[in-house]
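# the amino acid sequence is not available; the structure is as follows:
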């Protein structure tokens, strides 16, 4: 690994990552206090939920039992948004690290320097991991802190840690997909287009699979099915093994992308 190159990579991405981290922190600082207020008025909230059509409840992941638990409101609706926001962050991060370097021709310049493609790829990979780790560590700390400050009801802190693990898992997975798409297309627009299409398929596909029996097969192709928020809250169980498997699959995609990066010609 080339430390000078790593410093350059970090310098190129740290401002964007800090802004995204602030966005995650601001989201938790607004959502968790509201969750506490909603929980204090859970009777009225449950009456409202019970009057909603079943199809609509399942579409938006509303569950009566979930809304009676302190981790429930943030852990269902809030974390669903964090999943999507995290996938978008990961995709845009990779666009900056890989795709735009192809577009601007800077990747070609780096490849003719006395730096091997292996070193270049590994350095970029380490930078990606640093950025994702930084965001999720701060995000997890903010969630735990906001619960400690604002939540007046007894809750399970381990579940909050699980939310941070899930967020990290989603971002690692979508970053790995985005890397391979960036290397194949060498274009940031294509990268974001394909990545967002996969995100929509997995997110809404998982929702539709739970509503319409004919589409139930779709959920098996969505990572969100394997790190379910409702089950995590209701069963107070973190799906560690599933998260680890998704992370390992993501690292496998990164490893395959490494060989593509070493051998694929750069479009001029």
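Here it is on my side, so go on. Since we're looking at a predicted model, the values are computed, not measured.

# only C-alpha atoms from now on, for both contacts and neighbour counts.
OK.

# now what about stretch 7-15, what contacts it?
93, 96-97, 123-124, 127, 131 (Cα atoms under 8 Å, 6 or more residues apart in numbering).

# give me that answer again for 10 Å
Applying Cα atoms under 10 Å, 6 or more residues apart in numbering, the contact partners of stretch 7-15 are 3-6, 17, 20-21, 93-94, 96-97, 120, 123-128, 130-131, 134.

# do stretch 46-55 as well
Applying Cα under 10 Å, 6+ apart, the set of residues contacting stretch 46-55 is 39, 42-43, 56-57, 59, 61-65, 67-68, 211-212.

# hmm, back to that, what about burial for the contacts of stretch 7-15, which qualify?
For the contacts of stretch 7-15, a burial check counting by 16 or more other Cα atoms under 10 Å picks out 5-6, 17, 20-21, 93-94, 96-97, 120, 123-125, 127-128, 131, 134.

# looking at these, which are in helices?
5-6, 17, 20-21, 93-94, 120, 123-125, 127-128, 131, 134 (DSSP state H).

# now restrict the contacts of stretch 46-55 to buried residues only.
Buried members of these, counted by 16+ other Cα under 10 Å: 39, 42, 57, 61-64, 67-68, 211.

# which residues sit in contact with residue 249?
Neighbours of residue 249 in contact, by Cα under 10 Å, 6+ apart: 172-173, 176, 243, 255.

# likewise for residue 254?
Contacts of residue 254 (Cα under 10 Å, 6+ apart): 121-122, 125, 172-173, 175-180, 248, 260.

# so which strand or helix has it?
Using DSSP states H and E, residue 254 sits in helix 240-263.

# so how many other residues sit close to residue 104?
11 (other Cα atoms under 10 Å).

# where's it relative to residue 14, distance?
20 Å (Cα to Cα, to the nearest Å).

# ditto for residue 172
Taking Cα to Cα, one finds residue 172 at 17 Å from residue 14.

# and those two? Which one has more around it.
Comparing residue 172 with residue 14 by other Cα under 10 Å, the one with more neighbours is residue 172, at 27 against 16.

# how far away is that one from residue 148?
Residue 172 is 28 Å from residue 148, by Cα to Cα.

# ranges for the helices of the stretch 51-200 of the chain?
Assigned by DSSP state H, counting those that start in this stretch, the helices in the stretch 51-200 of the chain fall at 54-59, 72-73, 79-94, 100-104, 106-111, 117-150, 157-185, 188-211.

# quick check: which of those is buried the most?
Most buried of the helices of the stretch 51-200 of the chain, by mean neighbour count (mean count of other Cα atoms under 10 Å): helix 72-73, with a mean of 24.

# what helix or strand is the nearest residue to residue 142 once chain neighbours are set aside on?
Excluding the flanking residues, the one nearest residue 142 by Cα to Cα, 6 or more residues apart in numbering is residue 25, at 6.1 Å. Residue 25 is part of helix 3-40, with elements assigned from DSSP H and E.

# this is the comparison structure:
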């Protein structure tokens, strides 16, 4: 059954994998070009205020350091922004498509609900985990072949933030997929939740709801370590959401 599940998501898996790798090679090789372009902006006389906000004093000098550039521009910007979206794309049809197409009855006639649920969730979770691992080790592989000096002390922390963030949003999406009767609702529900938690975080008491702050790893370079409490909270919520999805799947009438 796991082979069948992977076959169903094979196209999404490799499209997102190649997209992620493509995004990386739009960032890493352009280090010198980005520096030259930013240096030109900083030399503009009477620089507009909005540019000063985007280019604070000393920022360009920091970007000249390979570690600061690749960690902030890959994990802290490009990859981090797409992690929840990639997880949602991988997870939204996992149950909803079977329900919408009426094939869920066929699956349940051949296997127990427990086996169907575990097979589907395990497969998509392993795929997302593999994708995030690949995206996370790209800086190390590129640095090795490009003769760049990468500080690996930050790599593990950024990788954990990326993987845990992806698995959390996958768990959110799976719940919507179980509860929905078509493939549109899980996408709208998951993206709506992502947008809502991001927007309400503009209020200081609700800043903790913005998972992007965690996924982007803004504090890792300054603190030198991952955010352990937030990691544990997201892992706990992910497990809770998976259990809720499992119970809902067992009780759902098809």
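Cool, the structure landed. This is a predicted model, so every value here is computed, not measured.

# quick one: TM-score?
The pair, once superposed, lands on a TM-score of 0.84 when counted by TM-score structural alignment, normalised by the length of structure 2; 251 aligned residues with a Cα RMSD of 3.1 Å.

# hang on, the earlier thing: next structured bit after the helix holding residue 25 of structure 1?
Using DSSP H and E, the helix or strand that follows helix 3-40 of structure 1 in sequence is helix 42-50.

# just the buried residues of that next one, please?
Neighbour count says helix 42-50 of structure 1 has 42, 46, 49 buried, by 16+ other Cα under 10 Å.

# got a list of what the spatially closest residue to the first one that is not a sequence neighbour touches?
Which is residue 42 of structure 1. Among residues not flanking residue 42 of structure 1 along the chain, residue 68 sits closest, at 6.7 Å (Cα to Cα, 6+ apart). Neighbour list for residue 68 of structure 1: 38-40, 42-43, 45-46, 234 [criterion: Cα under 10 Å, 6+ apart].

# ok, those residues vs residue 30 of structure 1, which is closest?
residue 38 (12.6 Å; Cα to Cα).

# which one in structure 2 is aligned with that closest one?
Using TM-score structural alignment, the partner of residue 38 of structure 1 in structure 2 is residue 34.

# residues near that match, how many?
Counted with other Cα under 10 Å, residue 34 of structure 2 comes out at 17.

# my read is that residue 201 of structure 1 contacts residue 221, right?
Yes. With contact defined as Cα atoms under 10 Å, residue 201 of structure 1 counts as touching residue 221 (9.0 Å).

# what separation do you get for residue 94 of structure 1 and residue 251 of structure 1?
Taken as Cα to Cα, the span from residue 94 of structure 1 to residue 251 of structure 1 is 15 Å.

# and residue 20 of structure 2, what's its match in structure 1?
Aligned partner of residue 20 of structure 2 by TM-score structural alignment: residue 24.

# so what's that match up against?
Contact analysis of residue 24 of structure 1 by Cα under 10 Å, 6+ apart lists 18, 82, 85-86, 135-136, 138-140, 142-143.

# hmm, try it at 7 Å
residue 139 (Cα atoms under 7 Å, 6 or more residues apart in numbering).

# disregarding flanking residues, what is the spatial nearest neighbour of the residue nearest the centre of structure 2?
The centroid of structure 2 falls nearest to residue 83 when counting by Cα atoms, centre = their mean (1.7 Å). Once flanking residues are discounted, residue 83 of structure 2 sits nearest to residue 166: 5.6 Å by Cα to Cα, 6+ apart.

# from residue 140 of structure 2, how far off is residue 11 of structure 2?
As judged by Cα to Cα, residue 11 of structure 2 and residue 140 of structure 2 stand 27 Å apart.

# equivalent analysis for residue 4 of structure 2, please.
Distance from residue 4 of structure 2 to residue 140 of structure 2, by Cα to Cα: 33 Å.

# equivalent analysis for residue 93 of structure 2, please.
Taken as Cα to Cα, the span from residue 93 of structure 2 to residue 140 of structure 2 is 33 Å.

# and if you look at residue 152 of structure 2?
Residue 152 of structure 2 sits at a distance of 8 Å from residue 140 of structure 2 (criterion: Cα to Cα).

# ok, back up a step: JSON lines for the helices of the stretch 51-200 of structure 1, including distance to residue 238 of structure 1?
Formatted as JSON lines, the helices of the stretch 51-200 of structure 1 follow (distance: least, Cα to Cα, whole Å):
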{"stretch": "helix 54-59", "distance to residue 238 of structure 1": "22"}
{"stretch": "helix 72-73", "distance to residue 238 of structure 1": "14"}
{"stretch": "helix 79-94", "distance to residue 238 of structure 1": "14"}
{"stretch": "helix 100-104", "distance to residue 238 of structure 1": "37"}
{"stretch": "helix 106-111", "distance to residue 238 of structure 1": "40"}
{"stretch": "helix 117-150", "distance to residue 238 of structure 1": "15"}
{"stretch": "helix 157-185", "distance to residue 238 of structure 1": "6"}
{"stretch": "helix 188-211", "distance to residue 238 of structure 1": "19"}
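
# quick one: which of those helices is nearest residue 33 of structure 1?
helix 117-150 (5.6 Å).

# now do the closest one: which elements does it pack against?
Helix 117-150 of structure 1 is packed against helix 3-40, helix 157-185, helix 240-263, with contacts defined by 3 or more Cα pairs under 7 Å, 6 or more residues apart in numbering; DSSP states H and E.

# save these as JSON lines, and put in distance to residue 225 of structure 1 too.
As requested, those are exported to JSON lines (distance: least, Cα to Cα, whole Å):
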{"stretch": "helix 3-40", "distance to residue 225 of structure 1": "23"}
{"stretch": "helix 157-185", "distance to residue 225 of structure 1": "12"}
{"stretch": "helix 240-263", "distance to residue 225 of structure 1": "10"}
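
# how about these, which one is nearest residue 229 of structure 1?
Residue 229 of structure 1 lies closest to helix 157-185 among those, at 8.4 Å (Cα to Cα).

# in structure 2, what range does that closest one match?
Against structure 2, the aligned range for helix 157-185 of structure 1 is residues 152-180 (TM-score structural alignment).

# quick one: distance of that stretch to the chain centre.
6 Å (Cα atoms, centre = their mean, to the nearest Å).

# what's the answer for stretch 201-208 of structure 2, then?
So, by Cα atoms, centre = their mean, the centroid of stretch 201-208 of structure 2 is 21 Å from its chain's centroid.

# what about that stretch, how long is it end to end?
Start-to-end, stretch 201-208 of structure 2 (Cα to Cα) is 7 Å.

# that's all I had, so thanks and see you.
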